[in-house]
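Peer 1: The sequence and its predicted three-dimensional model are supplied below.
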Amino acid sequence: MQQVDFLVIGTGIAGLTYAYKMASRYPDKKVLILTKADAEETNTKYAQGGVAVVRDWQNDSFEKHIEDTLIAGDGLCNEKVVEIVVKDGPERIQELIDLGANFDKEESGDYKLGKEGGHSESRIIHHKDITGWEMERTLLNAVAGMSNIEIINHCFVVDIITQHHLGYLVTKATPDIECYGVYALNQKTNDIETILAKTTYLATGGNGQVYRTTTNPAIATGDGVAMVYRAKGRIENMEFIQFHPTALYEPGLRGQAFLITEAVRGDGGILRNKKGEAFMARYDERKDLAPRDIVARAIDNEMKTEGTEHVWLDCRHMDQEKFIEHFPNIYEKCKSIGIDVSKDMIPVAPAAHYSCGGIKVDEWGQTSIKNLYAVGECSSTGLHGANRLASNSLLEAMVFAHRCFLHVSHKVDNNLLSEHPTRKLNIPAWNAMGTSTPKELILITQSLKELQQVMSDYVGIVRNNIRLERAIKRIDLLWEETEQLYKTSTLSPNILELRNLITVGYLIVKGAIFRKESRGLNYNTDYPYKSKLIQNIVL
């Protein structure tokens, strides 16, 4: 059993920003970071486009960024949170620059500002087409210099420890559910370790792997959301899954698809259908720079109408020297599969990209469980509403990491966190009695394929009630089979991820069933119009 002051789950921008700030403020206290893969393998790493932040004060303003965010969110944004994130953004990005992050600059020395769908002005600060990688690099370097931060790689968090593990009945109606720490599978020793902490901070990322094709890495299995749901914490708006309109189409691909950032369209790329028509004008006056939900549905409709598996992104007319400078990785990826962007159009199709819902938190990142915080894609702050505005996610992670840092610091400075209250509790060790190694891994791999197929076919960009009812029945069966396997098996990352993905799939479908309207990313042909407004759906 290990006890620490501050426990952080996840090494993306949300986790590392908070960990660095806590360790800097309290050099005598220990910050422990757990990650189930290598520290640099995160959703942050794969963010291409950049960070939306107001810097051009002549043409842009906080008011414009706020309005763009609210329009994209389709009536479900928390306006107070939107204002907080937009107005805190410049200071947070400057902190990262001060730590050594390199963003692209004009010859004048001003930062280059890109434009993406849904934005009325150019405000995307970026590092070529690997902005997330650059931010991740900067924060990992900063954290490496802190002697009171320990990172444990390949340590898979199994569950949050609450009163439930002390033998008490805990339900969603239980007042003051409290987090004492986590059980975690150390993949190097195969032991389940008990890690106790005064505060636990979840930065576990997204859940794109619940779909057959996603821009997310293999680690994006919704672990934080599933753990909090099992611990009877509040989850909201899981039905709002954003499909990125332009993932590179490669025949037969399952899993992670290569992302073609929206910034390519911001620089002039044009979507075309099988006939070569620039079709977006038929769907929205903003054409190729409409918000992502509109563009993804338009592409989906063109593909179904023409009977194709992709559309085309035309960059042939663009300045090729500038294209290679701004999008070197996209250029090289296309080149590697025989596509010359100066002569050939790029085949693209939508892929699962971002979860706008998640663990319900307040404006300080607090979950409904005491001493448990959640930030980044695993959380639902109210910023994104029914559809995330492009490049607002990295901004949200930085702002809310800082707000959690302020909130926890206040508690520490005012002695509002008792000195390891967990010492007074008889936290049991993990009990693995009666379990054995699964004899057939196909029981896990096939269930995962079934889940991804169900979610992709029935709970994708366009939904209807018959598909949703069929999906929930199949997910219920998968849940029963997997729970039985989980109870009788020694734990492994494979079975833990499957269990978490099934829970996430269930939450997405349940949210979609309860939302009897088409709004933002939840488009249901049985409810083609918005209702008066169904508020946040909390599960």
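Peer 2: Yep, it's here.

Peer 1: going forward, measure contacts and count neighbours with C-alpha atoms only.
Peer 2: OK.

Peer 1: what's near enough to touch the closest residue to residue 211 other than its chain neighbours?
Peer 2: Spatial nearest neighbour of residue 211, excluding adjacent residues (CA to CA, 6 or more residues apart in numbering): residue 452 at 4.5 Å. For residue 452, the contacting residues are 209-212, by CA atoms under 8 Å, 6 or more residues apart in numbering.

Peer 1: What's the ChimeraX line that selects buried ones from these?
Peer 2: Buried residues among the contacts of residue 452 (16 or more other CA atoms under 10 Å), as a ChimeraX selection:
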select :209,210,211,212
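
Peer 1: Counting by contacts, list what the helix or strand harbouring residue 300 packs against.
Peer 2: According to DSSP states H and E, residue 300 maps onto helix 292-306. Secondary-structure packing of helix 292-306 (3 or more CA pairs under 8 Å, 6 or more residues apart in numbering; DSSP states H and E): strand 241-248, strand 311-314, strand 346-355.

Peer 1: Only the buried residues of the helix or strand that the shortest one is followed by, if you could.
Peer 2: Once strand 311-314 ends, the next helix or strand along the chain (criterion: DSSP H and E) is helix 320-326. Of the residues in helix 320-326, those scored as buried under the neighbour-count criterion (16+ other CA under 10 Å) are 323-324, 326.

Peer 1: The next helix or strand after helix 320-326 to strand 346-355, inter-axis angle?
Peer 2: Later in the chain than helix 320-326, the nearest helix or strand by DSSP H and E is helix 328-336. Using axes from the mean of the first three to the mean of the last three CA atoms, to 10 degrees, the inter-axis angle of helix 328-336 relative to strand 346-355 is 130 degrees.

Peer 1: Run through who's touching helix 328-336.
Peer 2: By CA under 8 Å, 6+ apart, helix 328-336 touches 128-130, 260, 323-324, 340-341, 346.

Peer 1: Looking at those, spot the one nearest residue 76.
Peer 2: Of all those, residue 76 sits closest to residue 260, with 27.6 Å by CA to CA.

Peer 1: hold the first one in mind and look at this next one:
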Amino acid sequence: MSTIAVGNMTLPFYSANTVIVGAGAAAMNCALQLLKFRLQAGEKRPQDRLIVVTGGVKLGASRMSGSDKQTYYKMGTSPRISDTAEDFAKTLTAFGCCHGDNALIEGICSLRGFYNLVDVGVPFPHEPYGAFIGYKTDHDPYERATSAGPKTSKFMSECLQAQAKRLGLRVIDRQMVAKFITSGEGSGKRIVAMLCVDRSQTQKPNMGMSVFAARNWVLAAGGPGEIYRTTVYPRGQYGIHGAALEAGLEACNLTESQYGLASTKFRWNVSGTYMQVIPRIFSTNARGGDEREFLTEYFDDMPTMALNIFLKGYQWPFDAQRITNAQSSLVDMAVHQETVVRGRKVWMDFLRNPVGKVGWEEFNLQRLPNEALEYLQKTGAMQPLPIDRLAHMNKPAIEIYAENRIDLYKEPLEIAVCAQHHNGGFSVDKWWRSSISNTFVIGEMAGTHGVKRPGGSALNAGQVGALRAAEYISNMLFDEIPASPADLGDSVAKSVEQLQKLCAANSTAGTPKQALAEIADRMTRFGAHIRWRSGAEEALSQAKRQYFDINSAGLRVSSPRELPTAILAAQQCLTQVAMLKSIVGMLDRGAGSRGSHCILEESGAEMHPALIDPTDKKPYRFKPENVDLRNTILCTRFNPAAADLFELSDVSPRPIPNRQIAFEPAWTEFREKAIFRD
């Protein structure tokens, strides 16, 4: 480490060939693979030219969240179920807006990534003959899913980090990304440095700021989870989308996220066995009284209601195509109606079976439809109560709540429909290179998932993207030298000045916390699982106005300690504009309901007579999917001169490659590094 002078301040200056931003499972695997590649190439101390920079090693979705982070989706490993990488790719691309080459690579490299995790110590279970038996997850036609329990992604991150640490990996912690510093224009544009703020050092004369310079950047900081008020992302998971957008990276599929049922006191998805044990789901008023079995308004009988609760286990994401005709996502809409429209609280009770209304038969396991009954019989989960079935099938699912001071043996679990995962992100090619040279994007930040995806496929995508980025950097870019303090002095000074201006507002300006709350409320109301044109357009107008206000007048802060929050507010504000602009852009293109969101429209199909839109007191009606748009990916790029700050463009998904090549020429391509050329 050296220093760089900025005015009367002295900032720490770190230099490396490659900087990886983030410390989750994707980031740590990229670091590990890059070190291994360089050691295999004969380099003695590759760790001296690599740095992992993170806002919190023990924070983030990989370490602290459930659902997708419990399930690992890979090529099939069950001994009697055949699978191919091409079939895997077809599953990932089935619902559109997904590049076929990325999907095929995720299939081809999935077992390489999975067995690497096994080797570093992730306790994926296998049977006596060594087979890793799979199970079905949502949108999964095969038994490709596996799990190491509720803490799967946490185990992944920790085991990968431990292995990388043995190889000397440097991790600089508590660094919040404030700004990427770029040079050049057009195809010659590059990120040359990154300005960060250490939250614990803001009272120092340099306000806790540090500078990192590198030739290569791997962005792996997760999704923009806290952009929503109702979210199951871990607290503090803001991501760095705003900084990346401002730097010029092209984004794609920003309209596509996943939403579903999750607990709110301790943020955790209630998917899988939580639903498959078929607990009672009921509501109360805000004070906890006036209990109601509200699901009975939406289903005709006990077996149908119980089946759909069960199906939420592996049909967990809210799905616009599973609402009508008493399907499983009607449960999500019923919870939305109860919480958002009626202002009540919804609970899962594992101490009681579902309760029907007068005239219904009582809950009886033997009367369940075959799909649920056969599963419970096969797993031996025929105990009388949901809590006993859960303890039999997945005891760690109970323990994870106990660790967070929630005893499922004594109390119900409050739930809501929450934002869970961003399927969109930043555009990448087959090596996970972004639209800016020498910058790679992996993990949830990479927009590789399309409209729908199998549960757990995000973990596989993160591991594969990490491997691909590391392999490319090691073979093509690891000899490049980063910029020096002398090269960066003026650009760093300009960036520092912008941050100081952000916090120089007068007493009439809003505070950073007020700005963040406004953004979260707006996105939850207009940019989540229920959307409509007039609402999206008004939200975009409000978001732009907020962005211009923040950039012209700044935010009101009372001490330097609020600098990180002010930076977050500015970044989240730009991110919400990008997301809302993309939503409006898709509506302009004739988009209907798809993936995990519904587009409301008066001429659309009725969801259910009991689902009442509070704006007109009529049943919700939603527009069907425009399937033609599956063949178009909407891309979004920041342009401060544009009317809405962003320019939109359409690209066709790249097809699944069908390349036939004999071994000898393939070997030649590999030896001569032709595989890395476009």
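Peer 2: Nice, thanks for sending it over. Quick caveat, the model's predicted, so the values are computed rather than measured.

Peer 1: before we move on, the earlier item: let me have the contacts of helix 328-336 of the first structure in JSON lines, adding distance to residue 364 of the first structure as columns.
Peer 2: Shown next, in JSON lines, are the contacts of helix 328-336 of the first structure (distance: CA to CA, whole Å):
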{"residue": "128", "distance to residue 364 of the first structure": "32"}
{"residue": "129", "distance to residue 364 of the first structure": "31"}
{"residue": "130", "distance to residue 364 of the first structure": "29"}
{"residue": "260", "distance to residue 364 of the first structure": "33"}
{"residue": "323", "distance to residue 364 of the first structure": "40"}
{"residue": "324", "distance to residue 364 of the first structure": "41"}
{"residue": "340", "distance to residue 364 of the first structure": "47"}
{"residue": "341", "distance to residue 364 of the first structure": "45"}
{"residue": "346", "distance to residue 364 of the first structure": "42"}
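
Peer 1: Spit out the contact partners of residue 136 of the second structure.
Peer 2: 142-145, 314.

Peer 1: Still touching in the first structure? Go through those.
Peer 2: Using both residues aligned by TM-score structural alignment, their matches' CA atoms under 8 Å, the first structure keeps these contacts from the contacts of residue 136 of the second structure: 142-145.

Peer 1: And for residue 188 of the first structure, nearest residue in space, chain neighbours not counted?
Peer 2: In space, residue 188 of the first structure is closest to residue 154, 7.1 Å off (CA to CA, 6+ apart).

Peer 1: Show the subsequent helix or strand relative to the strand ranked longest in the first structure.
Peer 2: In the first structure, assigned by DSSP state E, the strand with the most residues is strand 191-202. Helices and strands here follow DSSP H and E; after strand 191-202 of the first structure, the next one along the chain is strand 213-214.

Peer 1: so that following strand matches what in the second structure?
Peer 2: Aligned by TM-score structural alignment, strand 213-214 of the first structure falls on residues 230-231 of the second structure.

Peer 1: which residues are in contact with that stretch?
Peer 2: Stretch 230-231 of the second structure has contacts (CA under 8 Å, 6+ apart) with 225, 267, 416-420, 524.

Peer 1: Could you check how far it is from the centre of its chain?
Peer 2: 13 Å (CA atoms, centre = their mean, to the nearest Å).

Peer 1: Next: stretch 86-104 of the second structure.
Peer 2: 18 Å.

Peer 1: repeat for stretch 21-31 of the second structure
Peer 2: Mean C-alpha position of stretch 21-31 of the second structure versus that of the full chain (CA atoms, centre = their mean) differs by 14 Å.

Peer 1: again with stretch 416-429 of the second structure
Peer 2: 4 Å.

Peer 1: In the contacts of helix 328-336 of the first structure, which residue is surrounded by the most others?
Peer 2: Among the contacts of helix 328-336 of the first structure, the one with the most neighbours (other CA atoms under 10 Å) is residue 260, at 28 neighbours.

Peer 1: Would you confirm that that one contacts residue 249?
Peer 2: No - Residue 260 of the first structure is beyond contact range of residue 249, at 9.9 Å (criterion: CA atoms under 8 Å).

Peer 1: what sits in contact with each of these two?
Peer 2: residue 348.

Peer 1: Map residue 103 of the second structure across to the first structure for me.
Peer 2: Using TM-score structural alignment, residue 103 of the second structure lines up with residue 82 in the first structure.

Peer 1: Surely that match is within a strand?
Peer 2: No - counting by DSSP: H, G, I helix; E, B strand; the rest coil, residue 82 of the first structure falls outside a strand, being helix.
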